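In: structure, please.
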Amino acid sequence: MKKRVVITGIGAITPLGNTVEATWKKLINGVSGIAPLTRIDAEKIQVKVAGEVKDFDPNDYIDFKEARRMGRFTHFAIAASKMAIQDAGLTIGENVDAERTGVWIGSGIGGLNEFEEEHKKFLKKGPKRVSPFIIPMFIPDMASGRVSIELGAKAMNNCSVTACASGANSIGDAFRVIQNGIADVMIAGGTEAAITEMTIAGFTNMTALSTNPDPNTASRPFDKNRDGFVIAEGSGIVILEELQHALDRGATIYGELAGYGATGDAYHITTPAPNGEGGQRAMKLALSDANVSPEKVDYINAHGTSTHYNDLYETKAIKEVFGEHAYQLSVSSTKSMTGHLLGAAGAVEAIFSILAIKEGIIPPTINYATSDDELDLNYIPNVATEATVDVVISNSLGFGGHNATLVFKKFE
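Out: Now for the predicted structure:
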């Protein structure tokens, strides 16, 4: 019999705030974290806005010397992990066995910023001036590895790299580790810090990013006038814990992770399969895994990128899976406020899903002004809704045809 898995701690660094509390407060009040782009020179490019993390000092969480040897995405992951472990009341090696505590943190891109800076140095000054730490600075698994080292977690250590589904896949894969009895606790989530010249150039040239210069309207999921996503950065980490282990130590339980579905489109490198066929299967698998019927779902935290095909096909997928109940559901895209955190998106949105259950508040889709005839669900336009929320699903869909769905339930 598979073990039950609950969430006992959460931590986040986002464009809305450098704690879960600050982020959630702005989220439910419909405040945007998107602002004019500052990390690179916006004069050179069409994109003018981003969801940047503000006023973050890695030395609040990491030794100064060690922090200099890490990428920004790793800084975020360590900070969010330390917050989550503290929130869970865990001390590895004391009230949890280090060899039964693992880490699974995904990143879609890793330390591309550090790679770009060292490459400029290589071209200008030659190979001997390149940092000996460049490889561990930028490889995507290093966030998970560094968190393990910082916290002393010695069980399975892994990293899912599935583009914009990385955070959700990492949580789902860590969930399976506990379900199957391999660990008691998993530190799981995603992290990203890819607001760089190359990233923005690449996404812009494939017409994926919004070129709307107004930070107050650039990210507008499900709106007829959407014109692309807004790139963002940050990290979301959850502490997954085997139920009996959590109960035995008297842990506070946010909710239960009950189901996980992951599929591949086998269709196209960037465009989702028509009608969200792969996303449909991910949702069906996750609901079946959780033993939850579609009509029991109260809220969907949508992938909702503010791109034409994602919003259209995700809406069609929801209608296909839920039938008439699709029109009773609340569906919102919190990317309207955070922007798209790429490999961290699914993890941050998992935290929002858990808090929607705990707090009884469904975050809105802000910047929703013009309806699209083909997008006719209840997207919680502009203002959060208070509601009894027992079951939430969170969708994450990534380039390469990666689809991941997580099912969260109120703990009983």
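In: drop to CA atoms for contacts and neighbour counts, all remaining ones
Out: Fine.
In: in what helix or strand does the nearest residue to Glu150 once chain neighbours are set aside lie?
Out: Spatial nearest neighbour of Glu150, chain neighbours left out: Ile78 (7.7 Å); criterion: CA to CA, 6 or more residues apart in numbering. Using DSSP states H and E, Ile78 maps to helix 72-88.
In: which strands or helices does the helix or strand just after that helix pack on?
Out: Counting by DSSP H and E, the element after helix 72-88 in chain order, helix or strand, is strand 101-106. Identification of packing neighbours for strand 101-106 by 3 or more CA pairs under 8 Å, 6 or more residues apart in numbering; DSSP states H and E yields helix 142-151, strand 157-158, helix 166-179, strand 185-192.
In: next, the angle helix 72-88 makes with strand 101-106.
Out: Using axes from the mean of the first three to the mean of the last three CA atoms, to 10 degrees, the inter-axis angle of strand 101-106 relative to helix 72-88 is 140 degrees.
In: please give me the structure for this one as well, since I'd like to look at both together:
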Amino acid sequence: MVRLPVIVGFGGFSAAGRSSAHHAYRRTVIESLDAPARNETLLGLIAMMKLVRFDATSGRWFDEQGGAGELLDDAAVLAKYTDNALAGTLIRKLERRYFDVDATEWHKNVPLSPEGEVSFVTRERDLPEPLPASWQVTPIADEPGRVRVRITEMLEAKIDSLREMPVKAAGQLPSGYDPADHYNARFHPRALQFAIVGASDAVHSLGIDWADVVNAVKPDEIGVYASNAMSQLDENGFGGMMQQRLKGGRVSAKQCPLGLNTMPADFVNAYVLGSVGHTGAIVGACATFLYNLQAAVNDITAGRRRVAVVGNAEAPLLPEVMDGYGAMGALASDENLRKLDGLAADAEPDHRRASRPFGDNAGFTIAESTQYVILMDDALAMSLGADIHGAATDVFVNADGFKKSISAPGPGNYITMAKAVASAVDLLGAECVQKRSFIQAHGSSTPANRVTESEIFDRLAGVFGIENWPVTAVKAYVGHSLAPASADQLISTLGVFKYGFIPGIKTIARVADDVHAAHLQIPLADLDCREQCMDVAFLNSKGFGGNNATATVLSPRIVETLLKNRYGQAEFDAYVERRQGTREKVAAYDLRATRAQFDTIYKFGEGMIDEAALEISGSQIKVPGFAQPVELVVPSPYKSFLK
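Out: Below you'll find the model as predicted:
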């Protein structure tokens, strides 16, 4: 029996805020929402940004900003802090909590030519080994252990300096929100902090106790598919490890293991889920999320897995990483933004509009993000009463063939995109794809991308008979988060299915002249599709090195139709009744999270399994704490070779 991988939970954090309950999506279409939805999202942002805190005793908000404090109702909080919430989210100038882009620390090499003699005093134990030939060292008689050093030749010194970063815009988490505040994050690199809070948000979004999910399946029928592209490059990960010798410090015991790009999966298994099931960490540059999603979808479809947690956590807002992408000419510098807008050399560019997919642009905007989705097979979702937000039916991955440049595009993305569209046509028919599908473009905001990606879409639209094919690009709002970039696209897509607005590319004034758009519709304002009903989305990703991937995602409306056909109306009605309780639990978590009570799951050293307590037989292994055993009846597909 082929199983349908349905999306039953999603969560995380990006520059748009919290993902669960569609809050991050709602931030991107905030102007198009009705008042209740808009106000809920704004209140949630204001609380997570620590501008106010909820007082449970009074049922009001306590405001400590600029005084002794006062209690405010929702309306007063919104009146006072809405502008802060809007300004402190999405792409903006990098905040100083990361580093000062106007005065970033670096070392300047300074050759010193002594006029006569350079002399200084130091401890003998601090002398370099071997001693430079030009150094003359004399012990100080009345100061044991100290020496005087005389240098008569040129000395090259590295002097602490400051310089302005050429790139200053970034997609960063909402101002004031720090994941380390929500659990004991001691010595955790920032990306792994992201993994904990993102996966926790996704688990809570299920509305089903995780223990109930675990008890419903065999332990090895759960899989976690997660990684990141850039590893952990901050002080607590590889960055600190690689810098210690140059800094004269010591490498810690944590920096090397915590720097590995498999750690997002390991942290979710060890500290959030306590899983002994399948684990995978696939990396494919900017297509990393879709690579992991493909593995999860294939495993569920084939029956190898019944539950899959898929996601990524990336924290690249470091001067070294921005230097690296900047040296490639991949990032939108302030200088180039000024040129695009005709500003004077000393003018402040519009960092809010740094990312301009399919418009006149100058490079992408780097970002941080953590996004996780939970998939189940359709039978398990029905039996547990899970709320289904869509289905991921296919993910296609293809390379580019021989290349001259590692970052140049090639034919691989034509193949992935064509396959994705063809698979949807085969399942739902040409009319559905022609009338009720849209594209979540990679939309990196580089001049090359706007031409090459739009040409793919336009040519395939012509082949499949699609006119005015809606194309959006979430990077205009949250930037390019590298590994989770396509997860950002999926989070936005689920919001489109729920609310019916395709986010317009509001950072551009017009579509660039060299964009291929004869068959496309690239909206500059939110596109209202509530009457049209979008039922299919194509998530497209183009990663460095020919890492092309495209996913086909179905709306919950289509999924419900498929389930009714498969299980019958009576069984579907029973599922809907079970689902009501799930939705009530989701709403309760959403209310707490809107008050910045995220209930972050972090089980360090809890529920550890005694290996001696494993009950092992020839047919199964019983693991303490798990209701069902791991089956050891594993039919070999190669037995036919012996016949």
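In: just to revisit the earlier point, the helix holding Ile78 of the first structure corresponds to what range in the second structure?
Out: Across the second structure, the stretch matching helix 72-88 of the first structure (TM-score structural alignment) is residues 190-206.
In: quick one: buried residues of the matching stretch?
Out: Neighbour-count burial for stretch 190-206 of the second structure, counted by 16 or more other CA atoms under 10 Å, picks out 190-206.
In: how close does the residue nearest to Glu150 of the first structure get to Phe222 of the first structure?
Out: Summarising the geometry, the distance separating Ile78 of the first structure from Phe222 of the first structure, computed by CA to CA, to the nearest Å, is 33 Å.
In: could you do Ile231 of the first structure as well?
Out: Between Ile231 of the first structure and Phe222 of the first structure the distance, using CA to CA, works out to 17 Å.
In: neighbour-wise, which of those two wins?
Out: More neighbours surround Phe222 than the other of Ile231 of the first structure and Phe222, with 33 against 30 (other CA atoms under 10 Å).
In: the second structure: which residue goes with that one?
Out: With TM-score structural alignment as the criterion, Phe222 of the first structure lines up with Phe358 in the second structure.
In: any idea which helix is longest in the second structure?
Out: In terms of residue count, the longest helix belonging to the second structure (DSSP state H) is helix 569-594.
In: pull up the aligned stretch in the first structure for that one.
Out: Per TM-score structural alignment, helix 569-594 of the second structure has no counterpart in the first structure.
In: now that helix: how far from the chain's centre is it?
Out: Centroid displacement of helix 569-594 of the second structure relative to its chain, using CA atoms, centre = their mean, to the nearest Å, is 26 Å.
In: tell me what that helix is packed against?
Out: For helix 569-594 of the second structure, the contact count by 3+ CA pairs under 8 Å, 6+ apart identifies helix 35-48, helix 190-205, helix 378-384 as packing neighbours.
In: isn't the match of Phe222 of the first structure up against Val515?
Out: Yes: taking contacts as CA atoms under 8 Å, Phe358 of the second structure lies within contact range of Val515: 6.6 Å.
In: name the residues contacting each of those two.
Out: With contacts defined as CA atoms under 8 Å, 6 or more residues apart in numbering, the residues shared by Phe358 of the second structure and Val515 are Arg450, Val451, Ser454.
In: sorry, back to before: isn't the residue nearest to Glu150 of the first structure right next to Ser148, touching?
Out: No: in terms of CA under 8 Å, Ile78 of the first structure does not count as a neighbour of Ser148; the distance is 9.1 Å.
In: distance of the equivalent of Ala369 of the first structure over in the second structure from Arg353 of the second structure?
Out: Using TM-score structural alignment as the criterion, the counterpart of Ala369 of the first structure in the second structure is Ala509. Shown here: Ala509 of the second structure relative to Arg353 of the second structure, a distance of 10 Å by CA to CA.
In: great, nothing more from me.
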